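Engineer: I need the structure of the sequence given here:
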Amino acid sequence: MTHLQFNLDMDLLKESVMNSNIDAVVRSAIVLVLNEFMEKERDDFLNAAAYERSAERRDYRNGFYDRELTMSIGKLKLKVPRTRNGEFSTSVFEKYARCDQALVLSMLEMVINGVSTRKVTHIVEQLCGESISKSFVSSLTQKLDPIVNDWAKRPLNVMYFPYVFVDAMYIKVREHHRVVSKAVYIATAISEKNKREILGLSVDHVENYESWSQFFQQLKSRGLQSPNLVISDAHLGLQKAIQREFIGTSWQRCNVHFKRNIIETIPKKDSEEFRVMLKRVFEAVTIEDIRKFKDELMTRFSEDNKYEKALGILDEGFEDTIQYMNFPEKIRSH
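Structural biologist: Predicted coordinates for the structure are as follows:
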């Protein structure tokens, strides 16, 4: 196996990593994998590596041409190898469609967990449908490692993040020949320039106080300062971890989760008036109006047993959910 040459725009990659543009990081990694796989295909077609003298050579290299590949994460510009006689044709553009989702999810998992030889093998085998050499996987892994690690370990003390959102999602992972559920912790922030940025991700077996605390400690070890406001759902372990790790920080119950909790308890039919009034509550501009609209909603449906649970949730979590009203109006929509 020959040494693989990577055609990667390092300035663009560095900018993407430093700006925590996770989509760009994943896209760069996918472009790297696809370009190197196509180069390997050309080597196999020619029966000769670059600059290699061989009696078995079928043809000669003739540079590359650019071609776009549309995937679920957008358009990728690939460098497609070509040969002098034009007989070589890559299989990438025929095969990518059936593994598009698996490829993107694998790359995202790599960003979260770090690059492993097993994961790269899985990605490329999804792409080409056949076994690949260990040397090829090893070479890819060495080049992907910095892309993932530089993003995941970048310092967070270069700017202040006044507003931080934290949430967990659950994914199915094959581990030791079993499929298990794992929690992916995600922290997103809004900078003082109102720019949204992903701070970090982490995977754990459970969602509890200890695991959330460890995640926050990792972010703080990279320089994250206590924000003005942390927004999350009402998970008790998460709330406790926020209070413990970010002294002096206000907590807001996530507006989206809160409204979903309320809507889930009301009838699907004949509830349009309730939904409209609830929407009006959280579209209010002043603190006086938001409390007024909430009281009007409570009064309007207080005698209707169908909305008893919804009103209970609204009343209990209302003050925690409107903490954003204590901040400038221009930032509230974020």
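Engineer: going forward, measure contacts between C-alpha atoms and count neighbours the same way
Structural biologist: OK.
Engineer: residues touching Asn208, list them.
Structural biologist: 237-238 (CA atoms under 8 Å, 6 or more residues apart in numbering).
Engineer: so how far is Thr90 from it?
Structural biologist: 48 Å (CA to CA, to the nearest Å).
Engineer: and what about Ile132, helix, strand or coil?
Structural biologist: For Ile132, the assignment made with DSSP: H, G, I helix; E, B strand; the rest coil gives coil.
Engineer: and it, how many residues sit next to it?
Structural biologist: Using other CA atoms under 10 Å, Ile132 has 14 neighbouring residues.
Engineer: part of a helix, is Pro227?
Structural biologist: No - assigned with three-state DSSP, Pro227 falls outside any helix and is coil.
Engineer: before we compare anything, build this one as well:
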Amino acid sequence: MSHLTTDLLEALAQKQDIEEVFRRHLETAINQLLKHELTAFLDYEPYEQAGVNSGNSRNGFYGRTFKTEYGSLELHIPRDRNGAFQQQTLAPYKRSNDTLEQFIIHLYEKGITTDEIADLIEKMYGQHYSKQTVSNLTKLVSEDVQAFHERQLEKHYVCIYLDATQIPIRRQSVEKESVYIAIGIAEDGGKEVLDFTIAPTESAEVWEELIQRLSERGVEHVLLFISDGLNGMTDALHRVYPKAKHQVCCVHVSRNIANKVRVKDRAAILDDFKAVYEAESRQEALNALDQFQTKWHKTYPRAVDAVMKQDRLLTFYDFPASIRPSIYTTNLIEGFNKEIKRYVKRKEQFPNEDALERFLVTQFLDYNHKFGMRCHKGFGKAKPELLQMFESLEEQV
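Structural biologist: Got it, this is the predicted structure:
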């Protein structure tokens, strides 16, 4: 039976803290390993004759505290006379293992404020971490931000959802700004956040810049873009991807209708409009649209005219039936944005754009990890037809 096992059994029998047993044995093991490292470096054991006139020798040690989930370890880092020995057991200048840092970053990802994290760490680990220390640790994500913006993307995306959400950020004063987000579904049905940008307001010009960056990062063809009805959006998309199609979110159109009619009529008119985008075929949708116009134009001419002017309303009928429920609306990306805003509400504020970007990238990386390898509903069934659509797109002059 090992010393560790014996000590654990004794600690359990005496109802002592077993983490202290682990801490003590870990401390001993690392100190022994450090000694063995120096022995291997010098190539002779302590007090061996081989060390005489070897040109280098042991020169005591210096103390170093190393924090772990089991508590602080008091380590003795050995030195050599020539100062050439560099131990490899512990990373240089590192004062703790990754567990606590990763825990802090994980809390940060979930929207916990730096003040709350500092308080929680002190209560759980008995270690004081200032708000600034926690903030500095979260800056480790900065490298992920740059890598996220620069990573190579797939050549083909069946569809790309575009939506902007409002998040408060400080620029001298605190105001809500637009976070532009693009989520793509690739040929294999996997979803990923492709890119994002931040600007004070939403505009087609900023969207065009974001889409241009996707092209520069390897995206050659997109079959469909899905967005709300922002003015100038279709032209902006076609300047970068002239062969791509554009679907205006039917749910956004439905909301616009609701805002232009009386409360007592909302349920009825919205049900009639729903019959348009839930039809089995384009022809059935056109028939439902005609009925919608005939029934409601006299009562609400402005609301109906706005719908009839939408030339991107039924684009999704050009695609396989199995994916239509996913592509007539931006609900997929809006649901994700709501999750982000739920975490944001816990934050006091983002002191600058860099802090907001770091937070967003933690969310996006988590999303991509979860959904990048999962085939979105209906896309597996539609894959043969979608591949043919890409082939046709490439053949177009």
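Engineer: tell me how the two chains score on TM-score.
Structural biologist: In this superposition the chains share a TM-score of 0.60, using TM-score structural alignment, normalised by the length of the first structure; 232 aligned residues with a CA RMSD of 3.5 Å.
Engineer: in the lengthiest helix in the second structure, which residues are buried?
Structural biologist: Ranked by number of residues, the top helix in the second structure under DSSP state H is helix 18-42. Within helix 18-42 of the second structure, the residues that count as buried by 16 or more other CA atoms under 10 Å are 18, 21-27, 30-31, 34-35, 37-39, 42.
Engineer: same check, this time on stretch 67-78 of the second structure
Structural biologist: Buried residues in stretch 67-78 of the second structure, defined by neighbour count with 16+ other CA under 10 Å: 67-68, 71-78.
Engineer: just say helix, strand or coil for Lys75 of the first structure.
Structural biologist: Put simply, Lys75 of the first structure is strand when judged by three-state DSSP.
Engineer: what's the nearest residue to it if we skip its chain neighbours?
Structural biologist: Nearest residue to Lys75 of the first structure, sequence neighbours excluded (CA to CA, 6 or more residues apart in numbering): Leu69, at 5.6 Å.
Engineer: just the residues contacting the strand or helix carrying that neighbour, thanks.
Structural biologist: For Leu69 of the first structure, the enclosing helix or strand under DSSP states H and E is strand 61-71. Here strand 61-71 of the first structure makes contact (CA under 8 Å, 6+ apart) with 50, 75-84, 93, 97, 100.
Engineer: how about the strand or helix carrying Asn368 of the second structure, aligned to which bit of the first structure?
Structural biologist: Using DSSP H and E, Asn368 of the second structure falls within helix 353-371. Helix 353-371 of the second structure corresponds to no residues in the first structure, going by TM-score structural alignment.
Engineer: what's the first helix or strand after that helix?
Structural biologist: Past helix 353-371 of the second structure, the next helix or strand by DSSP H and E is helix 379-395.
Engineer: centre of the chain to that next one, how far?
Structural biologist: On the basis of CA atoms, centre = their mean, to the nearest Å, helix 379-395 of the second structure sits 28 Å off its chain's mean C-alpha point.
Engineer: what comes up buried for that helix?
Structural biologist: Buried positions in helix 379-395 of the second structure, judged by neighbour count with 16+ other CA under 10 Å: 379-380, 382-383, 386, 390.
Engineer: again, but for stretch 136-152 of the first structure
Structural biologist: 136-138, 140-141, 143-145, 147-149, 151-152.
Engineer: check the offset of it from the chain's centre.
Structural biologist: Taking CA atoms, centre = their mean, one finds the center of stretch 136-152 of the first structure at 18 Å from the center of the full chain.
Engineer: for Val134 of the second structure, list the residues it contacts.
Structural biologist: Applying CA under 8 Å, 6+ apart, the residues contacting Val134 of the second structure are 104, 114, 117-118.
Engineer: check the mean deviation of whichever helix or strand it is part of from the first structure.
Structural biologist: For Val134 of the second structure, the element it lies in under DSSP H and E is helix 131-138. Superposing on the first structure and averaging over aligned pairs (mean CA distance after the TM-score superposition for the first structure), helix 131-138 of the second structure comes out at 5.7 Å.
Engineer: now the next helix-or-strand element following that helix against helix 353-371, angle please.
Structural biologist: Going down the chain from helix 131-138 of the second structure, the next helix or strand is helix 142-150, by DSSP H and E. Taking axes from the mean of the first three to the mean of the last three CA atoms, to 10 degrees, one finds helix 142-150 of the second structure and helix 353-371 inclined to each other by 70 degrees.
Engineer: count the residues that sit near Glu109 of the first structure.
Structural biologist: Glu109 of the first structure: 20 neighbours (other CA under 10 Å).
Engineer: any idea what it aligns with in the second structure?
Structural biologist: Glu109 of the first structure maps onto nothing in the second structure, by TM-score structural alignment.
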